[in-house]
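Colleague: just a sequence and a predicted model for now, questions to come.
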Amino acid sequence: MLFFMLFVLLGLSIFSFYKHVSLMRKKKIMRKWTKGR
């Protein structure tokens, strides 16, 4: 049970990190797009 909880926490942290990275990438792309125009 404890192992399962740890696994879930790890997955959540990875998911949040991935989400943050994707958001940053999107912001960068948007900035580039606006600069291009």
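Modeller: Great, that's in hand.
Colleague: C-alpha from now on. contacts and neighbour counts both.
Modeller: Fine.
Colleague: so the spatially most central residue of the chain: helix, strand or coil?
Modeller: Ranked by distance to the mean C-alpha position of the chain (Cα atoms, centre = their mean), the top residue is residue 19 at 1.9 Å. Per DSSP: H, G, I helix; E, B strand; the rest coil, the local secondary structure of residue 19 is helix.
Colleague: try this one next to it:
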Amino acid sequence: LEATPNSELRVQGMKFTLWGLQALAATNVIALIIQKIL
């Protein structure tokens, strides 16, 4: 079975996007916690 480069790139892009959204959400949560502490 040969995987086409396009589909592989698409999967990598989706993973990277999900990772980015998770990082952004974590940053927002940390910022909210800091605001509540200060």
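Modeller: Received it, and whenever you're ready, just let me know what you need. Since the structure is predicted, the reported quantities are computational estimates derived from the model, not experimental observations.
Colleague: ok so, going back, the residue nearest to the centre of structure 1 matches what in structure 2?
Modeller: Aligned by TM-score structural alignment, residue 19 of structure 1 pairs with residue 28 of structure 2.
Colleague: for that match, give me its contacts.
Modeller: For residue 28 of structure 2, no residue counts as a contact, taking Cα atoms under 8 Å, 6 or more residues apart in numbering as the criterion.
Colleague: now it: how far from residue 34 of structure 2?
Modeller: To residue 34 of structure 2, residue 28 of structure 2 is 10 Å away according to Cα to Cα, to the nearest Å.
Colleague: what does residue 20 of structure 2 give?
Modeller: Taking Cα to Cα, one finds residue 20 of structure 2 at 21 Å from residue 34 of structure 2.
Colleague: now swap in residue 10 of structure 2 and tell me
Modeller: Residue 10 of structure 2 is 36 Å from residue 34 of structure 2, by Cα to Cα.
Colleague: also residue 26 of structure 2?
Modeller: 12 Å.
Colleague: where do the strands of structure 2 begin and end?
Modeller: Along structure 2, no segments are classed as strands by DSSP state E.
Colleague: mind jotting down where the helices sit in it?
Modeller: Under the criterion DSSP state H, structure 2 contains helices at 5-37.
Colleague: from residue 7 of structure 1, how far off is the residue nearest to the centre of structure 1?
Modeller: For residue 19 of structure 1, the distance to residue 7 of structure 1 equals 18 Å [Cα to Cα].
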